[in-house]
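Chemist: what shape does this take:
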Amino acid sequence: MIEDLKVRERAYELWEKDGRPEGSEELYWRLAQEQLEAEATPQAASEWPATGEASRFDH
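Modeler: Here you go, the predicted structure:
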């Protein structure tokens, strides 16, 4: 399981990269969790694009 502090930091980083959209806390939390879990699995780590990742989720 990924530590909440790491998820929080990643979520904030992603949120800032996407222009700080309001009302999207849960979206970025989920996205950060998925990224960190994928990074912990070597084969999945290369599947993540570098920016604009929130666009793959419905708002």
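
Chemist: okay, CA-based contacts and neighbour counts for the rest of this
Modeler: Will do.

Chemist: in the chain, which residue is closest to the centre?
Modeler: Taking C-alpha atoms, centre = their mean as the criterion, residue 32 is the residue nearest the geometric centre of the chain, at 2.6 Å.

Chemist: compare with the first, here's sequence two:
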Amino acid sequence: MIDDSKVRERAYELWEKDGRPAGSEALYWRLAQEQLEAEASRQATNGEWPAKGEASRVDD
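Modeler: Coordinates of the predicted model:
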């Protein structure tokens, strides 16, 4: 689960970039959550063995 403070920061950044539209808090909160979860998922996937380039170093 993503920390609420990180979601809040990301949502605020997205909201500001879009010109601070009124009444869109839930939209930006959801967008921020989705982005952060996708980033966390990519990081977890990229951390699996064999690490990039490691398979070529294994002697058979």
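
Chemist: on that earlier part again, what residues does the residue nearest to the centre of structure 1 make contact with?
Modeler: With contacts defined as C-alpha atoms under 8 Å, 6 or more residues apart in numbering, the neighbours of residue 32 of structure 1 are 7, 8, 10, 11, 14.

Chemist: run a quick neighbour tally on the residue lying closest to the second one once chain neighbours are set aside.
Modeler: This points to residue 8 of structure 1. Taking C-alpha to C-alpha, 6 or more residues apart in numbering, and ignoring the residues beside it in sequence, residue 8 of structure 1 has residue 29 as its nearest neighbour in space, at 6.8 Å. Counted with other C-alpha atoms under 10 Å, the burial measure for residue 29 of structure 1 works out to 20 neighbours.
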